[in-house]
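Novice: sequence plus predicted model, see below.
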Amino acid sequence: MTAFLLLQTSTDPVIAVDFNPIDANALVSIGKSHLAFWTLEGSNLAKKQGVFDRYEKPKFVLSMIFVENGDLITGDSNGNIFLWPRGSNRISQAVLGVHVGGIFALAFSKAGHLLSGGGRDSRIVQLDSSLNPTGIFVELSAWYGPVRTLVSGPGDIVIVGTTQGDILQGQLGANFSPLVQSHGDELWGLAAHPQSHHFLTGGRDGNVFLWDSLTRRLVWAENLSEEIICAAFYPAVVSSSTAVPNHTEAESGGGGDLADSVPVVALGTTSGRWIILDAVLHQIIAAHHESPEPIQCLAYSPNGQFIALGGRDNSIYVYNVTTRGTKYSRLGKCSGHSSFVLHLDWSEDSQYLRSVSGDHELLYWSVANCRQVTSASGMRDVRWATQHCNLGFEVAGIWPPDSDGTDINAVCRSHSTRLLATADDFGQVNLFRYPTCQLKSEPRSYGGHSSHVTNVDFLFDDSRLISIGGADMAILQWEKIRTVFVPEKGQQQAHHSSTQKFVEGERSLPGSVSNISCDYQSSLDVGCRNVCSGVT
C-alpha cells in the first residue's frame, strides 16, 4: 500500500480518524487535545480545528460517531457529548456530565437512540434522537471493567467490549451477560485437567478461570485478589479399580465428573501464599504462606502424596498431601539453589525432584530427606513423570543460537512422550521431537501470540496444546491432527491464518522437524492448527 498523502496533525496521539459517510472528501480526527476537521482539496488536505467556545476544552476527545445527515457527535474525557453540524467546526449542542469520567464509546441503537459508554462510571447511557437523556442506563459490574466499545446487536441487544477484555451482551435496563471473558493482565498460571478436556488459567489480575477446550467456553471464574503465577491440578491417581478415561468419554464431556475425579487445584501467588481451591465449587479449601517471596512453580507428585513448591527465595518446599489433596503438612525444605527456582519435575516413582533456577542451574533432590543428590550420573536412569525443566540432556536442543538462557519461558512434554512444546519470548510456540538431544535442533514454530508466550501445556490425551500469553493476555489452543495435505505440482495448498496444522505423521515434508533426537531414526512432522477463536 502506498501513502497518497501524509500529514502530521500534532505531536500528541491521534486516537481515531473517520470519513464523513455522505461526503467522501471530508474526514475527522480525534485524540489528545485534538479535534480536527479535514477536507480533501485535490492533492491537499485543508484542516480546521474544532472550536469549543465557552465549553471547557477536554484533555482527550475519546470517541465520535456520524449522524445520517453528516453531523458529528463526540464524547470526551470530561464526560460531555457535543454535536458538530456538518461543515462546521463549532458546537451546536452540548450535553454536559453524561458520565463521570471519559466517554470511550458511542453507538446508535436499532431504534435510533444514541448509546454512550463510560470509563470511570462503567455505565451505558441512552439518549434520544435529540440528544436528551432518556433516563435509561445500565451500570456494569466492576468484575467486567469499564466500557471500551459498543455495538448495536439484533433487536434491542447491545454488545459491549470492556477494558478487561470481556464481551458482554444485554439490553439497557436489564442485566448484561458475558459472551467472552478474558484476563485483564499477564497470564502465567496454566494447568490442564488430568482426566478431561478442561484447563485452568491464572493471571496477575487475580482471576482464575476454568475453561472447556471443546466448547471454547468458560466453565467458572473466580477472583482471588492475588496475582497468580503458577497452577497444578491434584493428579488422577489410577488404581486397578479405576478406569482410565477413553477417547470417546473425553470427547463427550471429559473422562468423568469433575467432583469424582480431581477435586482440587493448587495455585501459587506473588505474595508467597499458595492456595488450594476446590475445582468444582471454586472455593478456597486451604491457604499456606511460606515466605514473602513469590511461589514461582509448584507440582504434585504422580502418586498424589506430595506437593513441591519452588520459591523466589531459592528454596523448594515439600509437603505431605492427604485426603485427596485437601490436607497438607510440611515435610521439609530443599536448600541449595543460589537463585530463584523456576521449574520442577517429579520422578515417576515420586521419590525424586529435579529443579532449574534463574541462574541456569539444574539440581536433583531426594524427597525422603529433602537433600540434594550431588551425583548427576546416579540420576541418569531415573524416569521423570514430566518435562518442565528447560535444562538437561533430553532438552539440550531446544535452545536457539545465541540464547541468553531466558528466551524459553516454559517447556512441556506430551503424555505420549513423543513431542515437546516450548514457549518463548518471541511470541512463538515451538514443537520438537522428544527427546531433543541434538544441539540447536530446528523446531516447527507457530505464531499467534503478539507478545511473549508464558506457558504451554498438553491436555490429558495430547489432543490439544494450550498456550498462554503475557502482554497479549491471550489463550490459544492448538489441535493435533494425523494427516497432512501435500499439494500436487501446480496446486495451491489450502491456507487460512487461523488454520495452521499441528501434525503428527511418519514421513518427512519440507520444513519438518527431522533428525533431532538421539534415540529416533525416523523424523516426525509436527505442526498445529489454532482452534481457539472463541477464547481470547
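Specialist: Sure thing, it's come through. Keep in mind that what you see is a predicted model, and the values were worked out from it rather than measured.
Novice: CA atoms for contacts and neighbours, from now on please.
Specialist: Noted.
Novice: all helices in the stretch 51-200 of the chain, in order from the N-terminus.
Specialist: Listed from the start of the chain, the stretch 51-200 of the chain has no helices (DSSP state H, counting those that start in this stretch) to report.
Novice: can you give me the strands for it?
Specialist: 61-66, 72-76, 81-84, 93-95, 103-108, 114-118, 123-127, 133-139, 147-152, 158-162, 167-170, 176-180, 187-192, 198-203 (DSSP state E, counting those that start in this stretch).
Novice: export the ones you listed as JSON lines, with columns for distance to residue 317.
Specialist: Shown next, in JSON lines, are the strands of the stretch 51-200 of the chain (distance: least, C-alpha to C-alpha, whole Å):
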{"stretch": "strand 61-66", "distance to residue 317": "50"}
{"stretch": "strand 72-76", "distance to residue 317": "53"}
{"stretch": "strand 81-84", "distance to residue 317": "57"}
{"stretch": "strand 93-95", "distance to residue 317": "60"}
{"stretch": "strand 103-108", "distance to residue 317": "47"}
{"stretch": "strand 114-118", "distance to residue 317": "47"}
{"stretch": "strand 123-127", "distance to residue 317": "47"}
{"stretch": "strand 133-139", "distance to residue 317": "45"}
{"stretch": "strand 147-152", "distance to residue 317": "43"}
{"stretch": "strand 158-162", "distance to residue 317": "40"}
{"stretch": "strand 167-170", "distance to residue 317": "40"}
{"stretch": "strand 176-180", "distance to residue 317": "37"}
{"stretch": "strand 187-192", "distance to residue 317": "19"}
{"stretch": "strand 198-203", "distance to residue 317": "21"}
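Novice: comparison target below:
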Amino acid sequence: FTFCFAWLLFSKKIFLSSNFSTEGEYIKMFMRGRPITMFIPSDVENYDDVRTELPPERLKLEWVYGYRGRDCRANVYLLPTGEIVYFIASVVVLFNYEERTQRHYLGHTDCGHAVICWSYHPSYGTLSLTPLQPHVRVWDSVSLSTLQIIGLGTFERGVGSLAFSKADSGIHLSVIDDSNEHMLTVWDWQKKSKIAEIKTTNEVVLVVEFHPTDANTIVTCGKSHIFFWTWSGSSLARKQGIFGKYEKPKFVQCLAFLNNGDILTGDSGGIMLIWTRSTAEPAPGKGPKGAFQITRQIKAHDGSVFTLCQMRNGTLLTGGGKDHKIILWDHDLNPERDIEVPDQYGTIRAVAEGKGEQFLVGTSRNFILRGTFNDGFQVEVQGHTDELWGLAAHPFKDLFLTCAQDRQVCLWNSVDHTLEWTRLLDEHGHCADFHPSGSVVAIGTHSGKWYALDAETRDLVAIHTDGNEQLSLMRYSVDGALLAVGSHDNFIYLYTVSDKGRKYSRYGKCTGHSSYITHLDVLIRNRSECKDIDWATYTCVLGYHVFGVWPEGSDGTDINALVRSHNRKVIALADDFCKVHLFQYPCSRPKAPSHKYSAHSSHVTNVSFMHRDSHLISTGGKDTSIMQWLMRAQPLTLPYKAVRPLLSPARSAQRQQHVTAAFLSDYKSWVSSLYPFKFFFFFFFFFFFFCVLVCCYVDIQ
C-alpha cells in the first residue's frame, strides 16, 4: 500500500514536472528524452486551474488552388451540371467557372491518400481512387455522397487505371493495379463483389476501357502492347494486338472508340492506329478469328499522341506532347483545325469536351485551360508545380503570397480566388513575409539569397545574400524598422529597414543556436522577464502558451508550422500527417484537444490567418496545393442533460473522453496539492508499517 501511494504521488513527473525555482514556477516537457523548461507567466495564479478545451471556432474548406496535371492523364472532365471536375491532393474539385464557385468531395481523408485517376459513370457521377492503402470510391457528383468503397486490401501498391462499363449501363468496373503483374480485376461495384481477376503483363499498363457496344470486350494498353480481353463470367481471355508491318511503338498511350466500334490508339511515335475486329478467316500470322487488326495508320503529331477525346458530334480531338498541338479531326479522321498550347503552360496531359465549341485542356505545369480554335485559351485553374513552403498573408488586404521550389512567386486574391500576379525567381523560394506597410514583400530562397519585391508591381526592390544555405524564415518587426532573416547556417541576420521596406542595411547577426533556425517571433514591447513577454506574433512551436499542441511520442519534427490568430483566440497548426489542426489559445495543457481537418495528401508545410481572421490558408508540400479555409464560430450548445438523448455514439464517446480527462485533471490537481508533504507521508507510512511489524512480532512471541 505504501509503495502504491508513493508511486501515485510521483506519477505526475512521468508526464509533467511542475516545481518552483528561484525564477518562479515552471513546467518541464520532455521531448526525445530532453527536458524543455517553460516558465509559467505571472498572471497565472494556479497552474492546476488551467484548462484547455476545444475552441468554438471551426474550419470549412472554401477554395482549393491548383490542379494535379504534372504526373496524371485524362483527369479533366466537364459534368452535365456545367462544372469542371478535377483533383489535387486528397480533394476532388467541382468548379463552376461561370459562377466562380467550387464544391469539394472530401472522401479521401487518410494521410497519403492522393487521388490519382478516375472514371465517370453516366448515371451516378464520378469514381476516384487513392494510392496508399489503395481503394476505389464511387460517389455521386450531385450530392457528393459516397456510394461504395471497393477493393480495400485487394489492390497492391496502387491503382493505375480504371473504367466503368458502358454497354450495360455502368454495372461493372474494371481496375488495373500497380503490382508487378498489373492485375486486371472486374467488379460488380454495387455489390462490392469481384467477378474476375487475371495477370496482364509485367510492363506498364496505362489505360483500361470497356468496349462501348460489346459488353464482353475490355481493352488495355501500355508499354509496347495492346491487349484485347474477352470477358465471360469469372474468366478473362487475352488476345494480343499484332503490329505486323507497322512499327511497334514504345508506348501505346491512349485509346478511343469510334462510332462503328473500331478502336483508335495513339502512341509515343505520334501515330494513330485504327484497330478493326476481323470476321473473316485470318491469314497466317495475323492472329485468331475475331481478333482486332490494324486497318489504317495516321501520322498525327510530332512527338507523342498523349490523349484522345471523342466528341459528341463524332469528331475527334487529339493532344500532342512535343508539338503542344490540339488537332480537330473530322468523321473520316482527316485533320480540320489545330491550335498550339503556349510553352508557358507546359505539355498537354488531358483534353475534354467543353460547352459548345469549347474544349478543356489540362497541362503538365498544372494549368486547366478553356479554349476554342478561334479565340485561343483562357486560364481557369493554375497553381504551383513543385514543393510549396513559403506563405505570407497581407497585413490589411485580402491577399496572400506563396513561393515554392518551382521558383514561382504568386500573389493570390482570397475574395475573388484569382491570381493577382506571378514572378519567376532565379532561385527556389522557401519563405516570405510582408512589410507592415503592405507595399513590399521579402522572399527567402534555398541559396541564401533573398529578394524584396514591390507588392503592387512585383518589381525588384532589393536583393541581398546571407550565407550560402537555405533561408527558413523572414520576419519584419511590428514597426517595420527591422528585418530578421533565419538561416540554415544557424544564424539570424538582422537588417534595419527604411522607406517603407525599400531600403535595407545590415545591422548584425544573432549567434548561439546549435542548429538551423525554424521559427521566430518579435516583441510588442520590452518586458523585464522573458516569461511575461508579449509577442506580436506567435509562430514558435515551443513555449508555455502552445506546448499542449504536441502529440504524445512526438520526435520534435512533426509540427511544420504554427500560427496564432490575430484575435488571440485560436492556434492553427500544420503537421507531417497531412492534417490542419485548430487549438484553443492559450494551449497550456499536455495533449490538448483540437479540431482536425483533412484535405492535403502530403505534409502540410505552412498555415497563416488572413488579416481579419476570417480565413486560414494552408499549403501542401509534395501535393503543391493551397487550401483556403473559412473560419467561423459555432453557436453555443444546449446544456448537457438536454442534448444527451440526441448524442450519436461517436459524440457520446467524445463527451465521455472529456469527462474522463476532467476527472484525471482533478485527480492530478489533488495529487499536486499533496506533493509538498511527500516526505511527511513517507515518514508516516513507513513508521506505521514499522509499528505493524513490531506488533505482529510481539504478538507472535
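Specialist: Happy to help now that I have it. Please read all numbers here as calculations on a predicted model, not as lab measurements.
Novice: could I get the strands of the stretch 51-200 of structure 1 as CSV with distance to residue 290 of structure 1 and mean neighbour count?
Specialist: Output for those, formatted as CSV (distance: least, C-alpha to C-alpha, whole Å; neighbours: other C-alpha atoms under 10 Å):
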stretch, distance to residue 290 of structure 1, mean neighbour count
strand 61-66, 46, 24
strand 72-76, 48, 24
strand 81-84, 53, 22
strand 93-95, 55, 15
strand 103-108, 43, 25
strand 114-118, 42, 27
strand 123-127, 42, 23
strand 133-139, 40, 15
strand 147-152, 39, 22
strand 158-162, 36, 22
strand 167-170, 38, 20
strand 176-180, 36, 16
strand 187-192, 19, 26
strand 198-203, 20, 26
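Novice: between these, which gets nearest to residue 431 of structure 1?
Specialist: When these are ranked by proximity to residue 431 of structure 1, the top entry is strand 187-192, at 18.0 Å, counting by C-alpha to C-alpha.
Novice: what's the matching range in structure 2 for the closest one?
Specialist: Against structure 2, the aligned range for strand 187-192 of structure 1 is residues 388-393 (TM-score structural alignment).
Novice: how much does the matching stretch stray from structure 1?
Specialist: Comparing stretch 388-393 of structure 2 with its match in structure 1 after superposition yields a mean distance of 0.7 Å (mean C-alpha distance after the TM-score superposition for structure 1).
Novice: so which of the strands of the stretch 51-200 of structure 1 gets nearest residue 362 of structure 1?
Specialist: strand 187-192 (21.6 Å).
Novice: what helices or strands is the closest one leaning on?
Specialist: For strand 187-192 of structure 1, the helices and strands in contact under the criterion 3 or more C-alpha pairs under 8 Å, 6 or more residues apart in numbering; DSSP states H and E are strand 198-203, strand 228-233, strand 453-458, strand 464-469.
Novice: give the aligned range of the helix or strand following the second one in structure 2.
Specialist: I take that to be strand 228-233 of structure 1. Using DSSP states H and E, the helix or strand that directly follows strand 228-233 of structure 1 along the chain is helix 247-252. Residues of structure 2 aligning with helix 247-252 of structure 1 are absent, taking TM-score structural alignment as the criterion.
Novice: which residues touch the helix or strand just after helix 247-252 of structure 1?
Specialist: Proceeding N to C from helix 247-252 of structure 1, the next assigned helix or strand is helix 258-261, under DSSP H and E. Applying C-alpha atoms under 8 Å, 6 or more residues apart in numbering, the external contacts of helix 258-261 of structure 1 come out as 195, 236, 279, 280.
Novice: alignment lookup: the last one to structure 2.
Specialist: Residue correspondence to structure 2 (TM-score structural alignment): residue 280 of structure 1 is matched to residue 456.
Novice: tell me the secondary structure for its match?
Specialist: coil (DSSP: H, G, I helix; E, B strand; the rest coil).
Novice: so it makes contact with residue 441?
Specialist: No - taking contacts as C-alpha atoms under 8 Å, residue 456 of structure 2 lies outside contact range of residue 441: 9.8 Å.
Novice: those two: who's more crowded?
Specialist: Relative neighbour count places residue 441 above the other of residue 456 of structure 2 and residue 441, with 27 against 13, counting by other C-alpha atoms under 10 Å.
Novice: what sits against the closest residue to the more buried one other than its chain neighbours?
Specialist: Here the nearest residue to residue 441 of structure 2 in space, its sequence neighbours aside, is residue 434; by C-alpha to C-alpha, 6 or more residues apart in numbering that works out to 4.3 Å. Residue 434 of structure 2 makes contact with 392, 393, 394, 395, 440, 441, 442, 476, according to C-alpha under 8 Å, 6+ apart.
Novice: residue 455 of structure 2 versus the first one, what's the distance?
Specialist: Between residue 392 of structure 2 and residue 455 of structure 2 the distance, using C-alpha to C-alpha, to the nearest Å, works out to 12 Å.
Novice: the last one too?
Specialist: Noted for residue 476 of structure 2: a distance of 15 Å to residue 455 of structure 2, by C-alpha to C-alpha.
Novice: between the two, which one's more packed in?
Specialist: Set side by side, residue 476 of structure 2 and residue 455 show unequal neighbour counts under other C-alpha under 10 Å, the larger going to residue 476 at 24 against 20.
Novice: give me the most central residue, structure 2.
Specialist: Within structure 2, one residue has its C-alpha closest to the average C-alpha position: by C-alpha atoms, centre = their mean, that is residue 600, at 1.8 Å.
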